[in-house]
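[1] this is a predicted model, with the sequence first.
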Amino acid sequence: MSPLAADRRVSGTRTAAVLGNWRHPGPAHTALSDALRRAVLAGSLPLSTRMPAERELATALSISRTTVTTAYDTLREEGFLLSRQGAGTVTALPRSDRAASAPMALGGEEIVDLSIAAPTAPPELHRAALAALDRLPAHADHGYVPHGLPGLREVVAQRYTDRGTPTSPDQILITTGAQHAIALLTRTQAGPGDRIVVEQPTYVHALDAVRSAGARAVPVPTGPEGTDLDLLESTLRQVAPRLVYLIPDHQNPTGACLSTEARAAVRDLARRTGTVIVGDEVLTDLTLDGPAPDSWAGDGRNPRVVAIGSMSKSHWGGLRVGWLRGPAELTTRLALARRSTDLGTPVLDQLIAAELLSAGPGAVPSRIEQLRANRDLLVRLLRERLPDWRFTVPRGGQCLWVDLGVPVSSALSALALAHGVRVVPGPAFGVDGGMEDRLRLPFTAPAQVLERAMDGLVLAWAALTGGGMRALNLPPGRGAVTV
């Protein structure tokens, strides 16, 4: 393929949405080139994407064309953009003698993709699919069920009740995955210019949902103990958000869990401020050590507390079934609102989900055992081979949130790809970039794959600390340091 071949094009409007709040003190063209470079390294602007024309992007960002031209010129010099008259300008990664000579995969193997934290399908899926096929004839009417199949809603409601949150089926809306639930709730609760409070860092695609709604994400820091509740309360009073999105259990990417006391405090905050606070519980079932977290919704009586769950992490990402628990008025309103995008989650998928959930609470036991073993393996490999990296061992979830000690996450992710490993840098999990000293490392892959990934990360880190940042043409002061 030609270096300038582009398999997609991004508009000026979409580029503006990807960049978000890109401005920072100093020349505008420097801030713009920094933001575009970060987006390319993070994958928000995929490689071989045709960029908008300079005039189009200038209009979308409400800046001068000269500013865009200067930023583009900077990125062309660095190798993050390639241009040719008549062929446009496309995104790229810088080429260097070091990067060009590095293998694209180790030992001829395919690239290890650690950008997705998701395991393979469990053996139980096949049995559940066969049982669901047997039940399908009883549901072979028109097949449109915006609220979800009654049987599945009953099973999900019972799961909440068993966890101490009494729930009726009319409080459950079945969605096409948790991401669908997040997007649907975001779109109906907020519009252009409205504020939505999120954790920093947080789930990448939750940020996508906020941006797609035209809303503005307002970050509140989260750490090893979970969300900063004092700052959350002051933020709610200052900005009056339309929605708050939290991940209370085994948070993605930090792995933190809110304590029982903290959950009660958040529910009380929702009551006192009248703010809808949603808890994403997709990782709740993946508790590897100690007792499972308390139910996010508590006694279930607070109408401002909404819970989201799905089959994707506990069972399989290819089974696109999720749900939302909230007041019956809200689930009905969302069922009506979803008609603009779909008319219901596929019936067969819902029947499979009902079979799996009826077989026992939580994730399948073999999944927990494998995740625990993988986590412990990754922890050992990091301590042995990259001892300067720091992290807190999570008691559940699917990933480690690593502190590199220096702000080089985006540069490391670019070099890692040249050494056969794809990883997502820290800035991808933030509202406005930053977190260049952080890296998310999932432990969902098999042991031998994690070991190959570690080989590539060690080589990439050695290249970076040995001058690889200069090879990537990352100038001082733009997210790169000499280490």
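    Good, I have the coordinates.

[2] going forward, measure contacts between C-alpha atoms and count neighbours the same way
    Will do.

[3] where is the longest strand in the protein?
    When the chain is parsed with DSSP state E, its longest strand is strand 216-223.

[4] for that one, name the packing helices and strands.
    Here strand 216-223 touches strand 195-200, helix 204-212, helix 229-239, going by 3 or more CA pairs under 8 Å, 6 or more residues apart in numbering; DSSP states H and E.

[5] could you give the angle of the first one to helix 204-212?
    Counting by axes from the mean of the first three to the mean of the last three CA atoms, to 10 degrees, strand 195-200 lies at 160 degrees to helix 204-212.

[6] which residues are contacting strand 195-200?
    Here strand 195-200 makes contact (CA atoms under 8 Å, 6 or more residues apart in numbering) with 190, 210, 215-222, 227, 236, 239-246, 429-431.

[7] now the second one
    For helix 204-212, the surrounding residues in contact (CA under 8 Å, 6+ apart) are 17, 179, 182-183, 186-187, 196, 216-217, 428-431.

[8] what comes up buried for stretch 373-380?
    373, 374, 375, 377, 378, 379 (16 or more other CA atoms under 10 Å).

[9] distance between that stretch and the chain's centre?
    22 Å (CA atoms, centre = their mean, to the nearest Å).

[10] contacting residues for residue 203?
    252, 253, 429.

[11] tell me the secondary structure at the first one.
    It refers to residue 252. coil (DSSP: H, G, I helix; E, B strand; the rest coil).

[12] show me what contacts it?
    202, 203, 397, 399.

[13] among those, which one has the most neighbours?
    Taking other CA atoms under 10 Å as the neighbour criterion, residue 397 ranks highest of the contacts of residue 252 with 32 neighbours.

[14] which residues does that one contact?
    When contacts are taken as CA under 8 Å, 6+ apart, residue 397 is in contact with 249, 250, 251, 252, 255, 283, 284, 286, 287, 288.

[15] circling back to that earlier point, for the contacts of residue 203, give me a markdown table that also has distance to residue 417.
    Putting the contacts of residue 203 into a markdown table (distance: CA to CA, whole Å) gives the following:
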| residue | distance to residue 417 |
| --- | --- |
| 252 | 22 |
| 253 | 20 |
| 429 | 19 |
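
[16] of those, closest to residue 308?
    residue 252 (14.3 Å; CA to CA).

[17] all strands for the stretch 1-150 of the chain, in order.
    8-9, 49-50, 81-84, 88-91, 112-113 (DSSP state E, counting those that start in this stretch).

[18] in TSV, list those strands along with mean neighbour count and distance to residue 101.
    Output for the strands of the stretch 1-150 of the chain, formatted as TSV (neighbours: other CA atoms under 10 Å; distance: least, CA to CA, whole Å):
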stretch	mean neighbour count	distance to residue 101
strand 8-9	14	28
strand 49-50	22	24
strand 81-84	19	20
strand 88-91	23	21
strand 112-113	20	19
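
[19] included below, for side-by-side comparison, is a second structure:
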Amino acid sequence: MDPSRTVASLVDHLGAWTVGDGPLYRRLATGLRGLVGQGTLTAGERLPSERALATALRVSRTTVVAAYDALRSDGVLDSRRGSGTRVSASVGPVRSDGWVPGSHANPMYQNLLRDTPKVISVACLRTPALEAVAEAVREVVHHDLPALMADDTYHPRGLPVLREAVADHYTSRGLPTTPDQIVVTTGAHQAVVLVSQLYLREGSPVVTEDPGFAGCLDLMRDRGACFHPVSLDGQGIDANGVRRAVAEHAPHLIYTMPSYHNPTGVLMSAARRRELGELSARYGIPILEDNAYTGMRAPDEPPPIAAHAPREAEVITVDSLSKVGWAGIRLGWLRAPTEIAMRLSRRKVLADLGSPLLDQAVAVRLLRGYDALAARRSEQLTEALDRTERLLRASVPSWEWERPAGGGALWIRMPGADAREFAQVALSHGVEIMAGPVMTSSGGERFAEYIRLPFAYDEQTLEELVRRLSRAWRELDRHGPAVADPARVVV
């Protein structure tokens, strides 16, 4: 198999490449060199033609030609007649099977590796700290620190007091849990990594929602997962679609986000949760339910899928404090059957020996006031959503969306537009957005008209964000997909 990069994939991974100083071709060359350096582009991989990349980036072909020439001069790229432009073999070995290691690095997270002060990036959700987080930190320092400092072990499964607090948290919500079922992780992200390592290998079939969360889908892709996407309705992932996928593909894992789905914000009904739990028990297929995408909440949120499943079902429940308390708290956990929790703990030991004890002590304090914390975050995000909807209706009335039941983003349809083209225009106006096709495991263009737009911003930032998006939309609407000048960043 020829290791070649599609133009859409390359554009997604380049992200906010126009930010910086110097000629535009130099900035493009720098962006491409960075992808090579981090392993997203690897030795022997073929790049798109100059014309195709120029069209996708909305720049002149001369800009791409000059960037490729600069990289060839530096030994990063090679060009041969009949084989196109490829990453030089000097950057590393080429695998004979054509698999491209590192090629699934998530474009959603590229902005985290850059300093882009002139760009408003809405690629990732932002959850600034609530005051309760600062209070919890103060309480840990004043009351818990001596005992914590005397603890000289790693606690790879998590501090016993935190595991007990998480178990009590689930039990109080209708899911009886013991501390032996809990593994504390460095964010929900690590929990998904551990589960993927346990269940998946090259070619493993996985049932996923379509669309879905690109961050976790890429973790599974790196394990070699083969996705079988199932659409959603108003109650969550379509149960009949899951049944068909189970019958046809015998999946190794079902991955779902019931509370709340990312990016649509759909809240899975209790009846749908019960159906999935029964499917897991009947066919012996594990379910990974990722409940970390919280923030704004519905008042009638059902208990996790595990609470609706028969005893013999194998359900792993993942959650964290990042969206509720603060994104800077890289502290999550998973709940699983005791034997599975122990197997996942062994992988946690190999990963990092254990999560930071100070963070865990803060999490204990936050869990004691979890309901008030969650209510405050939901109140903030509901107000932000109200502002966002008002601004969007006034500035881009042709955009369409359904108000989400929860979470922190809108899933917006732009009728008749190509979201990837709009992303390049938006970048020229100082906004980095995620086009819909990034948020799917199907690999198709079903969501070519969609973008995900987080709304967890202060009023001033939100107004500026919508202003820039409105200007970008008018430009695309008036001039279509003609070449624009991404060097211009509006601030």
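    Looks like it arrived, so ask away. As the structure is a prediction and not an experimental result, all values here were calculated from the model.

[20] TSV for the strands of the stretch 1-150 of the first structure, including distance to residue 334 of the first structure?
    Shown next, in TSV, are the strands of the stretch 1-150 of the first structure (distance: least, CA to CA, whole Å):
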stretch	distance to residue 334 of the first structure
strand 8-9	32
strand 49-50	35
strand 81-84	42
strand 88-91	38
strand 112-113	35
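
[21] and of those strands, who's closest to residue 459 of the first structure?
    Short answer: strand 112-113, nearest of the strands of the stretch 1-150 of the first structure by CA to CA, at 13.9 Å.

[22] to what extent does the closest one diverge from the second structure after superposition?
    Once the two are superposed, strand 112-113 of the first structure sits an average of 2.1 Å from its aligned residues in the second structure (mean CA distance after the TM-score superposition for the first structure).

[23] over in the second structure, find the residue span that strand aligns onto.
    Matched against the second structure by TM-score structural alignment, strand 112-113 of the first structure falls on residues 120-121.

[24] contacts for the matching stretch?
    For stretch 120-121 of the second structure, contacts defined as CA under 8 Å, 6+ apart pick out 111, 430, 431, 432, 433, 465.

[25] just the ones of these in strands?
    Those of the contacts of stretch 120-121 of the second structure lying in strands (DSSP E): 431, 432.

[26] on the three-state scheme, residue 309 of the first structure is what?
    Using three-state DSSP, the structure places residue 309 of the first structure in strand.

[27] could you find the closest non-adjacent residue to the residue in the second structure that residue 265 of the first structure lines up against?
    In the second structure, the residue matched to residue 265 of the first structure (TM-score structural alignment) is residue 275. In space, and not counting its chain neighbours, residue 275 of the second structure is closest to residue 239: 7.0 Å by CA to CA, 6 or more residues apart in numbering.

[28] any idea what the one you found aligns with in the first structure?
    Taking TM-score structural alignment, the alignment pairs residue 239 of the second structure with residue 229 from the first structure.

[29] just give me the neighbour total for that match.
    By other CA under 10 Å, 17 other residues sit near residue 229 of the first structure.

[30] now swap in the one 3 residues further on and tell me
    Look at residue 232 of the first structure: counted by other CA under 10 Å, it has 21 neighbours.

[31] export the contacts of residue 397 of the first structure to JSON lines and tack on distance to residue 345 of the first structure?
    JSON lines is the format used below for the contacts of residue 397 of the first structure (distance: CA to CA, whole Å):
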{"residue": "249", "distance to residue 345 of the first structure": "25"}
{"residue": "250", "distance to residue 345 of the first structure": "27"}
{"residue": "251", "distance to residue 345 of the first structure": "26"}
{"residue": "252", "distance to residue 345 of the first structure": "25"}
{"residue": "255", "distance to residue 345 of the first structure": "29"}
{"residue": "283", "distance to residue 345 of the first structure": "21"}
{"residue": "284", "distance to residue 345 of the first structure": "22"}
{"residue": "286", "distance to residue 345 of the first structure": "24"}
{"residue": "287", "distance to residue 345 of the first structure": "28"}
{"residue": "288", "distance to residue 345 of the first structure": "30"}
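
[32] average offset between the helix or strand following the longest strand of the first structure and the second structure?
    Later in the chain than strand 216-223 of the first structure, the nearest helix or strand by DSSP states H and E is strand 226-227. Superposing on the second structure and averaging over aligned pairs (mean CA distance after the TM-score superposition for the first structure), strand 226-227 of the first structure comes out at 1.4 Å.

[33] and residue 32 of the second structure, what is it in contact with?
    With contact taken as CA under 8 Å, 6+ apart, residue 32 of the second structure is in contact with residue 14.

[34] hang on, the earlier thing: how much space between the residue nearest to residue 275 of the second structure and residue 52 of the second structure?
    Distance of residue 239 of the second structure to residue 52 of the second structure, computed by CA to CA, to the nearest Å: 40 Å.

[35] what's the answer for residue 199 of the second structure, then?
    Where residue 52 of the second structure is concerned, residue 199 of the second structure sits at a distance of 39 Å (CA to CA).

[36] residue 158 of the second structure now?
    Distance, residue 158 of the second structure to residue 52 of the second structure, using CA to CA: 50 Å.

[37] more neighbours, those two?
    Neighbours were counted for residue 158 of the second structure and for residue 52 using other CA under 10 Å; residue 158 has more, 24 against 16.

[38] picking up where we left off before, who wins on neighbours among the contacts of residue 397 of the first structure?
    Result: residue 251 is most packed of the contacts of residue 397 of the first structure (other CA under 10 Å), 31 neighbours.

[39] thinking again about what came up before, what residues does the longest strand of the first structure touch?
    192-201, 207, 210-211, 227-228, 231-232, 235, 254, 256, 431.

[40] now list the buried members of the residues you listed.
    Neighbour-count burial (16+ other CA under 10 Å) applied to the contacts of strand 216-223 of the first structure gives 194-201, 207, 210-211, 227, 232, 235, 254, 256, 431.

[41] pretty sure residue 328 of the first structure is touching residue 167, no?
    No. The criterion here is CA atoms under 8 Å, and residue 328 of the first structure misses it with residue 167 at 10.2 Å.

[42] more neighbours: which of those two?
    residue 167 (22 against 16).

[43] what separation is there between that one and residue 374 of the first structure?
    Taken as CA to CA, the span from residue 167 of the first structure to residue 374 of the first structure is 35 Å.

[44] again with residue 74 of the first structure
    42 Å.

[45] burial of residue 339 of the first structure, as a residue count?
    11.

[46] please disregard the earlier target; I meant residue 369 of the second structure.
    12.

[47] next: the one 3 residues further on.
    The criterion is other CA under 10 Å. On that basis, residue 372 of the second structure has 13 neighbouring residues.
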